[in-house]
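1. this is the structure alone, sequence omitted:
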């Protein structure tokens, strides 16, 4: 017994000694959450090899890094090899599913499996790598997380058509939550490219042509995505695309050079990015184009001089996919891939999307062609954000929560609300709309009347059909099955796949015709894709796709037999309502002249069919406004409302005016403006107030817009520039006083020395409901 007691005492003593020794052993500072982030970053950097540092800057493609086995997900051998050889710090598009990735509803990840995949990847790197650095998962999210089971909102151009930052803030919040629930961290979007050429294939992703509207919508989206507060559970690193002037490429060709002056960059193209960065965006993506002979991916003055030094940007810069390779292979300004990598990193590109080019950085550092300090600066930017997001402490998510809350009822309702708000009524002769639900029969005709994928736009994952509401679905929810008859009539592009005779027969049996035409960005397995994911347009492929990345147009006309279809429908003599589903402003001259009612719904997302039906049958009064100018002809391009003086003059054979102006959109009701008042707050600040009255028969929303013109300035100025806008609801007969404050920044210009200054002079104040529908005007003097 005594021996047992002595043995127990000896064991307890040794245990206490061991505990004391353990308590005194130093732990790595970077693993201590109580220490400041900068101290943790410095400690981790000190411990890393060159190879491990470079690995943090690599962002290879992620969809081959997991394997699904029933209800479990494990890491793939390819991922294990990748970590062993490259020590990668992040993955791109791990959850992405589309024809390019060959991930389908059958072999892709649903939200629960996505969360499990993210957990498996994190567990492997935390437990099987030397330093246990968690990885970032970057995901495409321009109008919803591009993953199976996520909510699909209207594309960017549709969101901009709402002219409602408040609504888009809610969208950002929903997108961020769905990404984080599934284990993602970085959201690619919003797209802040200003677009002035509708031939360009990516118009649908943008917020239009104007810096103020784009900046306001972009800021709201970034704040909804978390506003840079990474300690919040659903905050993502918003990645702004694309830096810079990518949307005005020569000939409308994606990735072509952009020709733009330095003052123009500072006046129009940079402000939306600055506004979004000030709102908390922590990642900026470079663009494929060059400016003045310098590829944007190696533009040191933009990426380092302006972005990091002048703007004090604290996030990281990421290349567009393989754009570093493009320095060598497309732009031909680097003779080797190593030279291209050195140029990009030296210019300020922190992360290599694609992950192959920066593998050359190790040799460049070891041979002294680039310094350790340059490498460390970029690595520190990435590590700091991982610490701020708390990934070192908890990189895992809860699969059951993802299953329950991704694409929840509230997000679906929001998708419908945004789609409703985006729909833009362009024509409504004799108040044909809204339709009476007691109508005897509606003929629903057209290639976009019942095609779920044509509702969604590019950067969309495969969908279960029940998740997407087409126009036919929406109208059937309003009417009995005896009141609506459908015929496709023709395809978007394929001239062989048509049955116009059936469409005529259906139309003749109806009281009114609703024709749904336009375009499509729906990717399919018949289309070929570049390694960047851009589609390849060729004569062999006759899919519906005529828009979306890589599908630039030479014309804007309806393709296939769509115009012929509209003409024969008009010939029936029945009232004709034309609905455009489109990713760019297609030619609407025939519809403008011949349709009784005309509207565009852009790509309205998964609830678009319900939203369109809501508008057609009066359950929602449309208030969308055009976020870009609709030309009469491609011969007018580029055409945009805020062009600099002088005023355009007519062509020999065509008016210089657009078919529909920026900011235009009709309502089922009417609004009257009155009582414009301007009062001085300070020498460079004024309050502008006016009254708006709903004078029509319906409750509805108006979008009031305030424009300025500097009458005489030291540099040429726009003839009209939007400065403020507000969307608001008024009941029949209701009056609202609207107030805007014009601040010093509203009157400022960029002078010849690139200084932002306010010059003395006279400014016209113009208030109205569109850029060409000014209701009230006055002038102020700046002294």
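-> All right, it came through fine. What you are looking at is a predicted structure, and each value in this text was computed from that prediction instead of being measured.
2. only C-alpha atoms from now on, for both contacts and neighbour counts.
-> Noted.
3. which stretches of the stretch 451-600 of the chain form strands?
-> Ranges of strands in the stretch 451-600 of the chain, per DSSP state E, counting those that start in this stretch, are 484-487, 512-518, 528-529, 535-536, 576-581, 597-602.
4. chain center to the fourth one, what's the gap?
-> By that I understand strand 535-536. 20 Å (Cα atoms, centre = their mean, to the nearest Å).
5. neighbours around residue 498, how many?
-> Residues lying near residue 498 (other Cα atoms under 10 Å) number 19.
6. thinking it is in contact with residue 491, fair?
-> Yes. Here residue 498 reaches residue 491: they are 6.3 Å apart, a contact under Cα atoms under 8 Å.
7. which neighbours do the two share?
-> Common neighbours of residue 498 and residue 491 (criterion: Cα atoms under 8 Å, 6 or more residues apart in numbering): residue 561.
8. hmm, back to that, can I get the strands of the stretch 451-600 of the chain in CSV including mean neighbour count and distance to residue 297?
-> Shown next, in CSV, are the strands of the stretch 451-600 of the chain (neighbours: other Cα atoms under 10 Å; distance: least, Cα to Cα, whole Å):
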stretch, mean neighbour count, distance to residue 297
strand 484-487, 20, 48
strand 512-518, 26, 35
strand 528-529, 17, 22
strand 535-536, 19, 22
strand 576-581, 26, 34
strand 597-602, 26, 31
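9. check it against this one:
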């Protein structure tokens, strides 16, 4: 018996002593098959998934995928943004907002822009991995482009799109996606995610519960073609499903979209990610599922592989419970997980960076001089000249006195657009004009706010430093979070309108824990009631830890030390009544701990006082340049904005806000020539300006070099050739209600009225003529492409680009559009130079969609128009006809 106990104890002791040895004998993850770059990717993915528990699998199906240390899987955040430059990840090249890129009608440029964005994203990611930094927005899976159709000018997010036309949007989307993802046969440079799939274009405040009853015709004819193109032509490796429901089924649980079209018809082989909280909306917003487990199961079964969710807006954690309830199987989870990890392996995340070219891209590529030059080229190409009475533009070289007025002349938000990274040195329109017309006297006045009730950064003319002369405030920058110590830099800041999202404001500071004190005087333009305020950067999907104090007349009037300093675009204000126009001491202390840094010192000044300043500037000048429009503080994604003409990010009116139009009328009354430059992301009904201003230039949100591009265009250094990618309606009376998704009476393809400006409109400083337009003389068999040829000649005095636009008029049926864009090409011609252009119309553009959603090429006579605009009876557009025989039905 004693021997038995001894043997038992000995066995237990031996087993215990072997435990560390057995732990040591566990295979090193680095030696396992999934870490072997020589093996096929699918084999590596299956090997990795086979080693994971159910709970681990589910954890990797959320945008913030955690570390699994035992398998050497690092934390990864799938959420990254890059619509027109890497966003929310520090300094990056800021290209024109997407609607401006669409106005270039230059797919080669958009492709190059996509390549550049992906290069900067790789540079940031590579550096982050070297620093062992797995921070949000420094990844390789990008939720761009936005290829929804800008069907209604009231939609605040239309600025993120390529406009109203499915063909133009599709070609731009293909160019962007292919540029982003690269051309390496083994590795992806990035993953590009076309969004929001599908039938998504407002209203913002209803998006979490809104259902769209879309007709089969409109679905196939308008809302799906661009998505199809990015999947079938550019091989996008991800697609984002939308918030809204379609025909009663939420987009992220919609089998018609995700299975029938995306995977079965288009053979999509990537992964689907939800918009943020869209899977939770399946339960909480649409009430399509009784609880989160059923919502998650419905989304997974339909084809959603990855959930973006936060707070209460998470559903995929319930997938574990869904398996236990037999709502789904673990095999279905494996299928989704395989798609996700296949993308990560193709991105090289489990291979040594030195072994592939994309892994070696250096951080010096970020906002390089070459990339900044590309941003300027894009901004120049995006300029659309809408009116130029009596050749007012370009400005004459002898112009000596220029008045620059308007609320966007010095507003960084109206350069950047939304979903942007902060450029290190943005060029404001006023600065661009001052530099380009350095021999002239330039008088500036802000003139008005953007919209009544909206706070604006205080005009630099009202601020003066504590010592010396000039405009602005004295800024002292401290390498501490409480203004302690000696400033590492003291300088004069012309305006307090800064975006430092994940940026070090000046050398010597860290990203976190710095502080700034601005001091000087505030001189009101007139006595009256003012509101002085402070706006801090909204921290996207995170929290700020910072505070500020504002002193006026040596009295504390505003203070904030809250961890979260407010909603997107919010401002904290204090009313001030002033009875004089004397200088008043002002001091702003900014204490930044962490989060998204950035601050505006704002005012709401009496409208008459601002307007009178602008009128005075106009009176003393030879010409007035009015910088007008909107900003992403007014139009954008689901914002807490409620002002006249604006609601929740969308617009309730499309005219220029009244306070701006009153300013235009006041300066025009001086009798001086008036040039209106618009900065906006959506169409503006500038009827008064069209009738009364001498020139109108549409500049969009033009990016970091926008001020340079505007000035060069006004001077004639840049001959504008941009074209409108959407219709500018004369009023909302011309179009159906916002909530109506039918395309009847919408966009140039179905609108029978007379707009203010047509889709495709744009003037030049030179003239062009078209001739020798040829179509096939023999009948074309249905299903074959058609090539149209023509000659375009620069018949004017200066070199310039021309956008050749090809429109097709098809045999008529009840659903046939009036006309449709079937081809385009941007060409450069010197004076007297001509070139031959050949544009091929592919079968899908020749086809049309019937009421049942069937796409067919019909027999009959087709009319084509070739010119620099839509056919309008002018000599610049040439037309011809061809015939198609037979009939051919095309796949979805």
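-> On my side now, so go ahead. Computed from a predicted structure; not experimentally measured.
10. hang on, the earlier thing: among the strands of the stretch 451-600 of structure 1, which is nearest residue 171 of structure 1?
-> Of all these, the one in closest proximity to residue 171 of structure 1, counting by Cα to Cα, is strand 597-602 (16.9 Å).
11. what's the closest one aligned against in structure 2?
-> Using TM-score structural alignment, strand 597-602 of structure 1 corresponds to residues 695-700 of structure 2.
12. what is the equivalent residue in structure 2 for residue 665 of structure 1?
-> Checking TM-score structural alignment: residue 665 of structure 1 goes with residue 762.
13. contact partners for its match?
-> 384-386, 721-724, 869.
14. what remains of the residues you listed once you look at structure 1?
-> Retained in structure 1 (both residues aligned by TM-score structural alignment, their matches' Cα atoms under 8 Å) from those: 384-386, 721-724, 869.
15. touching, residue 535 of structure 2 and residue 602? I think so.
-> Yes. Counting by Cα under 8 Å, residue 535 of structure 2 touches residue 602, with 7.1 Å between them.
16. any chance of the strands of the stretch 451-600 of structure 1 in JSON lines, plus distance to residue 118 of structure 1?
-> Converted to JSON lines, the strands of the stretch 451-600 of structure 1 look like this (distance: least, Cα to Cα, whole Å):
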{"stretch": "strand 484-487", "distance to residue 118 of structure 1": "44"}
{"stretch": "strand 512-518", "distance to residue 118 of structure 1": "38"}
{"stretch": "strand 528-529", "distance to residue 118 of structure 1": "27"}
{"stretch": "strand 535-536", "distance to residue 118 of structure 1": "28"}
{"stretch": "strand 576-581", "distance to residue 118 of structure 1": "35"}
{"stretch": "strand 597-602", "distance to residue 118 of structure 1": "34"}
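17. residue 166 of structure 1 is nearest to which of those strands?
-> Here strand 597-602 is closest among the strands of the stretch 451-600 of structure 1 (Cα to Cα), at 19.8 Å.
18. returning to that earlier point: could you check what's spatially nearest to the match of residue 665 of structure 1, not counting adjacent residues?
-> Closest residue to residue 762 of structure 2 apart from its sequence neighbours, by Cα to Cα, 6 or more residues apart in numbering: residue 723 at 4.7 Å.
19. just residue 146 of structure 2 next, same as before
-> residue 195 (4.9 Å).
20. would you list every one of the helices in the stretch 351-500 of structure 1?
-> 361-366, 372-388, 399-405, 409-422, 471-476, 500-508 (DSSP state H, counting those that start in this stretch).
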